[in-house]
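J.: this is a predicted model, with the sequence first.
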Amino acid sequence: MPVLPGAEPFLHEGGDVGVLLCHGFTGSPQSMRPWGEYLADRGLTVSLPLLPGHGTRWQDMQLTGWQDWYACVDVALGELAERCERVFVCGLSMGGALALRLAARHREEIAGVVVVNPAVRVHGLSAYALPALRHVVRTTKGVADDIAKGGGKEIGYDRVPLHAAHSMRRLFALVDGALPQVTQPLLLMRSREDHVVPAWDSERVLSRVSSADVREIVLEHSYHVATLDHDAERIFEESAAFVARLAPRAGQKGGTGG
C-alpha cells in the first residue's frame, strides 16, 4: 500500500550525535518532521521512521501490534548507535512510550530522552472494554488533529483499529512497569490543554523514572500534537539545548566531547 503524501520517513546524515524521533499512534512522521528538520539543520544525525501499519490506511494498522512498532524503532536505534557516538531518543504521545521503553532497555546506548505529551495508559471505560470489544467492533473514531493552531493538520487515521489499540494497551503496561529502569536525563514537555492524553500520564512518568536529571516544561498554547502547534518552536529549541548540554560538540563530526 502506498504511503500517504507527507507521511514518509525522514533520515538525515549529520554529525556524530544522533536523534531518534518516534511518532504517535495512528499518526505518521509528518507530525515530527519539522522537529527532525530543525535538528538536522543544526548538524545532528536524525532518524524518523514510519511505524508499521501507519501512514497508509487504518486497515493496514489492524494487522500490526506493539511488537512491530517497537521493533521498528529498536532497529533504527541500533543503526544510529553504529553511526553515532551519542544517541538521544524523542517521542510524541505513544512515541513517547516507545522512547521510554528504548531508554529502559538500552541504558548504555541512550544519552538522554525527550518526550512530548507521552501516553502510558488507556483511560476510561475503554481500557476495560477493549479486550472484548475488539472482537465485536473493528474501529472507533480517530484521535488525529488535536491542534490549537488554526490551519494545523496532522496526517493520521480518522479511525482507530481496536485490535491495534488493545496492543497499545499492552505496550503501555510494559512501559509503566519499566519506568524505574529509565535513568537517563529526561526532558518532558506537556500541553496544559490536551484532549487526547491527560496530564496523569506525564505525572506518572515523572513520578516513576529513576532519572536524576529531570525537567518538565508546560506548553501553554498547544493541544496534543504540540509539535505542529503554537509551541512547536519552543519544543525544537528546548530539545536542541538539551542535546547540546549533554553532548557539547553536537553537530560536529569527529567526536562529541563531554
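T.: All right, it came through fine.

J.: CA atoms for contacts and neighbours, from now on please.
T.: Will do.

J.: all strands in the chain, in order from the N-terminus.
T.: 10-12, 17-22, 45-48, 86-92, 112-116, 139-141, 159-161, 186-191, 214-219 (DSSP state E).

J.: so which of those comes closest to Trp35?
T.: Set against Trp35 and scored by Cα to Cα, these come closest in strand 17-22, at 8.7 Å.

J.: gap between the most centrally placed residue in the chain and Leu186?
T.: By Cα atoms, centre = their mean, the chain has its centre lying nearest to Gly91, at 2.0 Å. As for Gly91, its distance to Leu186 is 12 Å (criterion: Cα to Cα, to the nearest Å).

J.: now tabulate the strands of the chain in CSV and tack on distance to Pro131.
T.: Putting the strands of the chain into CSV (distance: least, Cα to Cα, whole Å) gives the following:
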stretch, distance to Pro131
strand 10-12, 34
strand 17-22, 26
strand 45-48, 31
strand 86-92, 25
strand 112-116, 28
strand 139-141, 13
strand 159-161, 13
strand 186-191, 29
strand 214-219, 34
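
J.: deepest of those strands, which one?
T.: strand 17-22 (a mean of 29; mean count of other Cα atoms under 10 Å).

J.: just the helices from the chain, written as ranges.
T.: For the chain, helices defined by DSSP state H occupy the ranges 33-41, 58-61, 66-83, 94-105, 126-133, 162-178, 199-208, 232-246.

J.: what's the closest non-adjacent residue to Asp16?
T.: Cys84 (4.5 Å; Cα to Cα, 6 or more residues apart in numbering).

J.: you'd agree that neighbour is up against Leu44?
T.: No: the pair Cys84 / Leu44 is not scored as a contact, 9.6 Å apart, by Cα atoms under 8 Å.

J.: ok, these two, which is more surrounded?
T.: Per other Cα atoms under 10 Å, whichever of Cys84 and Leu44 has more neighbours is Leu44, with 27 against 22.

J.: measure that one to Val89 for me?
T.: 13 Å.

J.: just Ser210 next, same as before
T.: 17 Å.

J.: ok, now Val115?
T.: 8 Å.

J.: about what we covered before: single out the most deeply packed of the helices of the chain.
T.: Note that of the helices of the chain, helix 94-105 is the most buried (mean count of other Cα under 10 Å), with a mean of 26.

J.: any idea how far that one is from the chain center?
T.: 8 Å (Cα atoms, centre = their mean, to the nearest Å).

J.: shared neighbours, Cys84 and Leu44?
T.: Gly15, Asp16, Val17, Gly18 (Cα atoms under 8 Å, 6 or more residues apart in numbering).

J.: okay, now the one to match up with it:
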Amino acid sequence: MSVGVLCIHGFSGGPYEVKPFTSYLRSHTDWIIEEPTLSGHGEELHMSGFKAKHWLMDAELAFRSLAKKVDEVIVVGFSMGGIIALYLAKRYKVKKLVLLSAAAKYVSPKQLVKDFKMLATEAYHHNLTNNELYLRYHQKFNNVPLASTVEFMKLVRMVEPYYRHIQIPVYIVQGKLDGIVPYHTAQFLFDELASTDKVLYFSDNGKHHICFEEDCSEWFPQVLMFLKGK
C-alpha cells in the first residue's frame, strides 16, 4: 500500500515552515512527500493579485497529482495550511489529517489592531527583538498586501462550516505560547470536528512555528505512529 503525504504551509510562508517534520517523515518512511508552494508565497513573497481561490486551486492540483501516484493520501497543514487541509478533506478522499498550529480562529481585524498596539508599545520600550509576533512579521509588513490578509480571513470563514463534516482521523498539534493563533483555537477545532479518532497534543512551551520547538522529538514519533495506525 503506497502512501503519499501532502504538506501545506502557512499564510505568507513556505515549505520551510514544516521542513523539520517532512525531513523526519522522509527519514522514517518510504512515503512520497510533496510540499507545494502556494501562489505568491515562498522564500520571496509576491502576493499581490492572488486570492484564496488560487491557494485552494494550488492545493487541489497538488493533491490530485499526488493521488495519482499513491494508494492513500495523508494531508498535513500548518497554520493557514491546516484550513486548506480541512477543505481538501471535505472534497477529496483523504486518509488522515495532521493539523499544526491550525488557524481556525485566526487573527480577527480587532486582534490585529491589538497586536500592532502591543508592537508599538514594545518598540517604545526597545523590547521588539523578544517579541514573537514581531519576529514573524517584521520582514513581511511591506510584502503582504492588506488584500491578501482579507483573502486569508475569507478562506477561514469559508471552511469553518466544513468542520462538523470531517470524519477522518485527525491529529492536532498546538503550542500554548503561540503568539499568532490563540492556543484555545485547537480545542475549538478538536470539539467541532466530527472525527471519532482524533488526538489533541498541546506543546507547553510551543510557539507558532511548532515544527521548530524542542519537544518535536516527543510529538514527531507520536504523529508518525498515529499515521501508521499503530
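T.: Good, I have the coordinates. Please read these numbers as outputs of a predicted model, since none were measured by experiment.

J.: still on that earlier bit, so for Val115 and Val89 of the first structure, which residues contact both of them?
T.: In contact with both Val115 of the first structure and Val89: Ala99, using Cα under 8 Å, 6+ apart.

J.: that older thread, quick one: what's aligned to the residue nearest to Asp16 of the first structure in the second structure?
T.: Here Cys84 of the first structure is matched to Val70 in the second structure, going by TM-score structural alignment.

J.: isn't that match up against Gly4?
T.: Yes: shown here, Val70 of the second structure and Gly4 form a contact pair, counting by Cα under 8 Å, at 5.9 Å.

J.: mutual contacts of these two, please.
T.: The contact lists of Val70 of the second structure and Gly4 share Ile32, where a contact means Cα under 8 Å, 6+ apart.

J.: how near is Pro161 of the first structure to Thr139 of the first structure?
T.: Distance, Pro161 of the first structure to Thr139 of the first structure, using Cα to Cα: 4 Å.

J.: what's the answer for Arg83 of the first structure, then?
T.: From Arg83 of the first structure over to Thr139 of the first structure (counting by Cα to Cα), the distance is 40 Å.

J.: and for Asp158 of the first structure?
T.: For Asp158 of the first structure relative to Thr139 of the first structure (Cα to Cα), the value is 10 Å.

J.: what do you get for His54 of the first structure?
T.: From His54 of the first structure to Thr139 of the first structure the distance is 15 Å (Cα to Cα).

J.: also Leu63 of the first structure?
T.: Counting by Cα to Cα, the gap from Leu63 of the first structure to Thr139 of the first structure is 13 Å.

J.: do the same with Pro198 of the first structure
T.: For Pro198 of the first structure, the distance to Thr139 of the first structure - Cα to Cα - is 22 Å.

J.: just His195 of the first structure next, same as before
T.: Taken as Cα to Cα, the span from His195 of the first structure to Thr139 of the first structure is 19 Å.

J.: just Ala76 of the first structure next, same as before
T.: Counting by Cα to Cα, the gap from Ala76 of the first structure to Thr139 of the first structure is 29 Å.

J.: just Val113 of the first structure next, same as before
T.: Separation of Val113 of the first structure from Thr139 of the first structure (Cα to Cα): 32 Å.

J.: and what of Leu102 of the first structure?
T.: Distance of Leu102 of the first structure to Thr139 of the first structure, given as Cα to Cα: 29 Å.

J.: also Met94 of the first structure?
T.: Distance from Met94 of the first structure to Thr139 of the first structure, by Cα to Cα: 18 Å.

J.: again, but for Val225 of the first structure
T.: 22 Å.

J.: what of Glu193 of the first structure?
T.: 26 Å.

J.: just Asp176 of the first structure next, same as before
T.: Distance of Asp176 of the first structure to Thr139 of the first structure, given as Cα to Cα: 25 Å.

J.: ok so, going back, which neighbours do Gly91 and Leu186 of the first structure have in common?
T.: Val114, Val115.

J.: ok, Glu132 of the second structure - contacts?
T.: So Glu132 of the second structure contacts Gly179 (Cα under 8 Å, 6+ apart).

J.: for the closest residue to Lys69 of the second structure other than its chain neighbours, what are its contacts?
T.: Residue nearest to Lys69 of the second structure in three dimensions, not counting chain neighbours: Gly4, with 7.8 Å by Cα to Cα, 6+ apart. Each residue near Gly4 of the second structure by Cα under 8 Å, 6+ apart is listed here: Trp31, Ile32, Ile33, Glu34, Leu66, Ala67, Lys69, Val70, Asp71, Glu72, Val73, Ile74.

J.: just flag the most distant two among those residues.
T.: The farthest-apart pair in those, when distances are taken by Cα to Cα, is Glu34 and Asp71, at 14.7 Å.

J.: still on that earlier bit, export the contacts of Gly4 of the second structure to CSV and append columns for distance to Val113 of the second structure.
T.: Output for these, formatted as CSV (distance: Cα to Cα, whole Å):
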residue, distance to Val113 of the second structure
Trp31, 43
Ile32, 41
Ile33, 38
Glu34, 36
Leu66, 40
Ala67, 41
Lys69, 45
Val70, 45
Asp71, 46
Glu72, 42
Val73, 39
Ile74, 36
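
J.: residues in contact with the aligned partner of Leu200 of the second structure in the first structure?
T.: For Leu200 of the second structure, the aligned position in the first structure is Glu216, judged by TM-score structural alignment. The contact partners of Glu216 of the first structure, by Cα under 8 Å, 6+ apart, come to Leu187, Leu188, Met189, Arg190.

J.: alright, calling it a day.
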